[in-house]
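>>> fold the following.
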Amino acid sequence: MVQDNWFQYEYRRTSTDYFREVFHAHSQMELTYVHEGRGLLIIDGKSYSIEPSTLLVFPPFRMHRIQIQVTEEEPFIRSVLVFEPAMLHGYLHEFPSLKSFFQRLTLQQANVHPVIAMAETEPFVTLLKQFSSTMGSIREVEFEENVGVFLLSLVHQLKLSPDGESAFLKKHHHHVEDIIRWIEKHYMEPFRLEDLADELHLSSYHVAHLFKESTGTTIVAYTRATRIRHACSLLRKSTLPLSEIGYRVGIPNPSYFSKIFSEIMGVTPLTYRRHLIK
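Below you'll find the predicted structure:
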């Protein structure tokens, strides 16, 4: 594994135990290619099936959560690349179209789906394997330059990937879809499981159990992540003060809003906003 503050890469990382993340985000770009493993990705209020031979794309500060059902017979094998977008700025000047695409991608404006079908024989995956086999022999003085060319090539291949609605968009049991819609409609209000259960004509226990069984996360955790996702949108699109944004997404206590935001996004709301207007 190659790891630094600006660049981390591991080819075919393997997990043989149950793999589940909490909702989180980070300032780096993340590209994860799934060689083996099946599970669920929740991102932007939608859920996607994760299957072998798929690429997962997470621009900076894109909140997401992965759950993989892992056994010794069916391990989770993936190649993980995480890097600071600033690394590529110096390499993109001669490629205006690619530069525009990458800028839109980092600002979550590019039409790139979070799950992309990609065979092991595709150029993107070949590049991952080639760099893994050669990076140990790269001289230290040339390493950053080689990384730059590697990333430039990957972004070029990503730009060529198909757009359109992802074939991996997962449809849940209709009650779970109803729960998700209800949370999207009521996230700015104080959350009461009883209100949600009453609307669905189910018991509170049944609602909570259905959602956890289908998504691998609790309704409370999903509601909290939904509030922070909408807060991110307000931070990007408005100049509202942080206290007003917290109030609008159902977290009226400013200190608690900042605490929850930092836990999920990895930075404070103010740092997130400053990052976007650099």
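
>>> contacts, neighbours, all on C-alpha from now
Fine.

>>> residues contacting the residue lying closest to M1 once chain neighbours are set aside?
Excluding the flanking residues, the one nearest M1 by Cα to Cα, 6 or more residues apart in numbering is E10, at 4.6 Å. E10 makes contacts with 1-2, 79-81, 132, as judged by Cα atoms under 8 Å, 6 or more residues apart in numbering.

>>> is it possible to export those to JSON lines including neighbour count, secondary structure and distance to P123?
Formatted as JSON lines, the contacts of E10 follow (neighbours: other Cα atoms under 10 Å; DSSP: H, G, I helix; E, B strand; the rest coil; distance: Cα to Cα, whole Å):
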{"residue": "M1", "neighbour count": "12", "secondary structure": "coil", "distance to P123": "21"}
{"residue": "V2", "neighbour count": "12", "secondary structure": "strand", "distance to P123": "21"}
{"residue": "S79", "neighbour count": "20", "secondary structure": "strand", "distance to P123": "15"}
{"residue": "V80", "neighbour count": "19", "secondary structure": "strand", "distance to P123": "16"}
{"residue": "L81", "neighbour count": "20", "secondary structure": "strand", "distance to P123": "16"}
{"residue": "S132", "neighbour count": "17", "secondary structure": "helix", "distance to P123": "14"}
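
>>> among those residues, which one lies nearest to S204?
Closest to S204 out of these is V80 (38.8 Å), distances taken as Cα to Cα.

>>> here is a second sequence; please produce its structure as well for comparison:
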Amino acid sequence: MTITSLPNILRFGSISEPLWIEFDRRIGYHSMDTTHYHRSYEFFYLYSGERKFFIRDSVYPIQSGDLILVNTNDVHRTSELSQPNHERIVLHYDLPFFDGLSQEETQLLLSPFASAHPIIKLNLQERMQLESLFESLLRELHECPPGYQLHVRNTAVELLLFTARHVQRRKVQPGSELELTPVQQKITDIVRHINQHFREPLLLDDLAKRFFISKGHLSRVFKEVTGFGFSQYINITRIKEAELLLKETDWSITQISEHCGFENFSHFGKMFKELSGLPPRAYRKLEQHKING
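Coordinates of the predicted model:
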């Protein structure tokens, strides 16, 4: 079996399960149309094509053979570069996937996600090893022989083990410190400022003056570089913090709204439901239910 013989879409599991896998062959230009962060660890491999990958506070051009590791709750987004068409496989690991493993084993498998360099550049031999594992996994998903779920789970562990050993052998990946263009560096600095000061008022005019860039140009290049609108990214950053506070504190929803930088409570409620899928009160109740069983 070769990857070209596969259907355009293969799926395993769902976002609510410990392991969720997506294979997609996308024709034409494609950008993610939704905000994107999740509690699962994401293992993204680009089989073919090229993409622009925004993660944490930087943007990276990626090519076929690149592996991207997205830590839990990292804001990220992919969008097109100059060429259409791409194939990619994504595995999402939620913490229950590691139940039954020792703490040391889990730490080893998850260690690459804590790296300061989310992009791993593989040489040809390493790429062939990784793609052999992917092809075995995808063949099982396509043909569904008896016990295929067991094979898929075991291969998902093998992929993490391969990556953890790779990162340990090569502490700093050659090429992982990609040189940013002046515009990309400027937007990276602005994103870092937002991440540090999201509890304060953040106006486009003020940041444009602070970073010596026109308001219109900032708005345009922020979207081009990150894939997010300026206000959209600020709202995502604030709502991520609100989710954490709803889970880990007994603060009132009004307190949380104000602490996260929302001056208007109704706007907070609207944004929270839009980005999290539930109103704040329902979200807190659901998370407490998960904790209490």
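
>>> can you verify the residue nearest to M1 of the first structure is assigned to a strand?
Yes - looking at E10 of the first structure with DSSP: H, G, I helix; E, B strand; the rest coil, it is inside a strand.

>>> from the contacts of E10 of the first structure, which is closest to G148 of the first structure?
L81 (12.9 Å).

>>> alignment lookup: that closest one to the second structure.
Taking TM-score structural alignment, L81 of the first structure has L91 as its aligned residue in the second structure.

>>> roughly how far does its match sit from I194 of the second structure?
29 Å (Cα to Cα, to the nearest Å).

>>> return the residue of the first structure aligned against D206 of the second structure.
Match for D206 of the second structure (TM-score structural alignment): D195.

>>> SS state for its match?
Per three-state DSSP, D195 of the first structure ends up helix.

>>> burial of it, as a residue count?
11 (other Cα atoms under 10 Å).

>>> how about G45 of the first structure?
16.

>>> who's in contact with the nearest residue to it once chain neighbours are set aside?
Nearest-residue entry for G45 of the first structure: T226, 6.9 Å, with adjacent residues in sequence omitted and distances by Cα to Cα, 6+ apart. Residues in contact with T226 of the first structure (Cα under 8 Å, 6+ apart) are 45, 183-184, 187.

>>> what is the equivalent residue in the second structure for T226 of the first structure?
Aligned partner of T226 of the first structure by TM-score structural alignment: T237.

>>> host element of that match?
helix 230-248 (DSSP states H and E).

>>> give me the residues contacting whatever helix or strand comes next after that helix.
Note on helix 230-248 of the second structure: by DSSP H and E, the next helix or strand toward the C-terminus is helix 253-259. Helix 253-259 of the second structure is contacted by residues 199, 242, 245-246, 263, 265, 268, 280-281 when judged by Cα under 8 Å, 6+ apart.

>>> how deep is F101 of the first structure tucked in, by neighbour count?
Neighbours around F101 of the first structure, by other Cα under 10 Å: 19.

>>> near F272 of the second structure, how many other residues are there?
There are 23 residues near F272 of the second structure, going by other Cα under 10 Å.

>>> what helices or strands is the helix or strand where it lies leaning on?
Element membership for F272 of the second structure, per DSSP H and E: helix 265-276. In terms of contacts (3 or more Cα pairs under 8 Å, 6 or more residues apart in numbering; DSSP states H and E), helix 265-276 of the second structure is packed against helix 230-248, helix 253-259, helix 280-292.

>>> just want the angle from the helix or strand containing R192 of the second structure to helix 230-248.
Assigned by DSSP H and E, R192 of the second structure falls within helix 182-197. If you take axes from the mean of the first three to the mean of the last three Cα atoms, to 10 degrees, helix 182-197 of the second structure sits at 30 degrees to helix 230-248.

>>> now helix 182-197 of the second structure: buried residues?
184-188, 190-191, 194-195 (16 or more other Cα atoms under 10 Å).

>>> farthest pair within those?
Q184 and N195 (16.3 Å).

>>> my guess is the match of L81 of the first structure contacts E42. True?
Yes - proximity of L91 of the second structure to E42 meets the contact threshold set by Cα atoms under 8 Å, at 5.8 Å.

>>> so what's the residue count around the nearest residue to Q173 of the second structure once chain neighbours are set aside?
In this structure, Q173 of the second structure finds its nearest non-sequential neighbour in I120, 6.4 Å apart by Cα to Cα, 6+ apart. Number of residues near I120 of the second structure (other Cα under 10 Å) recorded here: 22.

>>> how about I120 of the second structure, what's its partner in the first structure?
Using TM-score structural alignment, I120 of the second structure lines up with I116 in the first structure.

>>> and the helix or strand containing its match, how far from the chain's centre?
In the assignment (DSSP H and E), I116 of the first structure maps to strand 115-117. In terms of Cα atoms, centre = their mean, to the nearest Å, the centre of strand 115-117 of the first structure is set 13 Å apart from its chain centre.

>>> equivalent analysis for stretch 54-70 of the second structure, please.
9 Å.

>>> can you give me the buried ones in that stretch?
Buried residues in stretch 54-70 of the second structure (16+ other Cα under 10 Å): 54-70.

>>> one more: stretch 129-145 of the first structure?
Buried, per 16+ other Cα under 10 Å, within stretch 129-145 of the first structure: 131-132.

>>> swap in stretch 157-168 of the second structure?
Buried residues in stretch 157-168 of the second structure (16+ other Cα under 10 Å): 159-161, 163-164, 166-167.

>>> wait, which of those is closest to C144 of the second structure?
L159 (19.7 Å).

>>> corresponding residue for that closest one in the first structure?
Using TM-score structural alignment, L159 of the second structure sits opposite L154 in the first structure.

>>> which residues does that match contact?
124, 127.

>>> same question, Y47 of the second structure
64-66, 86-89.

>>> show me which of these is closest to S115 of the second structure.
For those, the nearest to S115 of the second structure is D66 (15.4 Å; Cα to Cα).

>>> distance of that closest one from E131 of the second structure?
11 Å.

>>> now do the helices in the stretch 1-150 of the second structure.
103-110, 124-143, 148-169 (DSSP state H, counting those that start in this stretch).

>>> distance to L46 of the second structure for those helices - can I get that in CSV?
Below are the helices of the stretch 1-150 of the second structure laid out as CSV (distance: least, Cα to Cα, whole Å):
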stretch, distance to L46 of the second structure
helix 103-110, 20
helix 124-143, 10
helix 148-169, 14
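
>>> counterpart of R38 of the first structure over in the second structure?
By TM-score structural alignment, R38 of the first structure lines up with E50.
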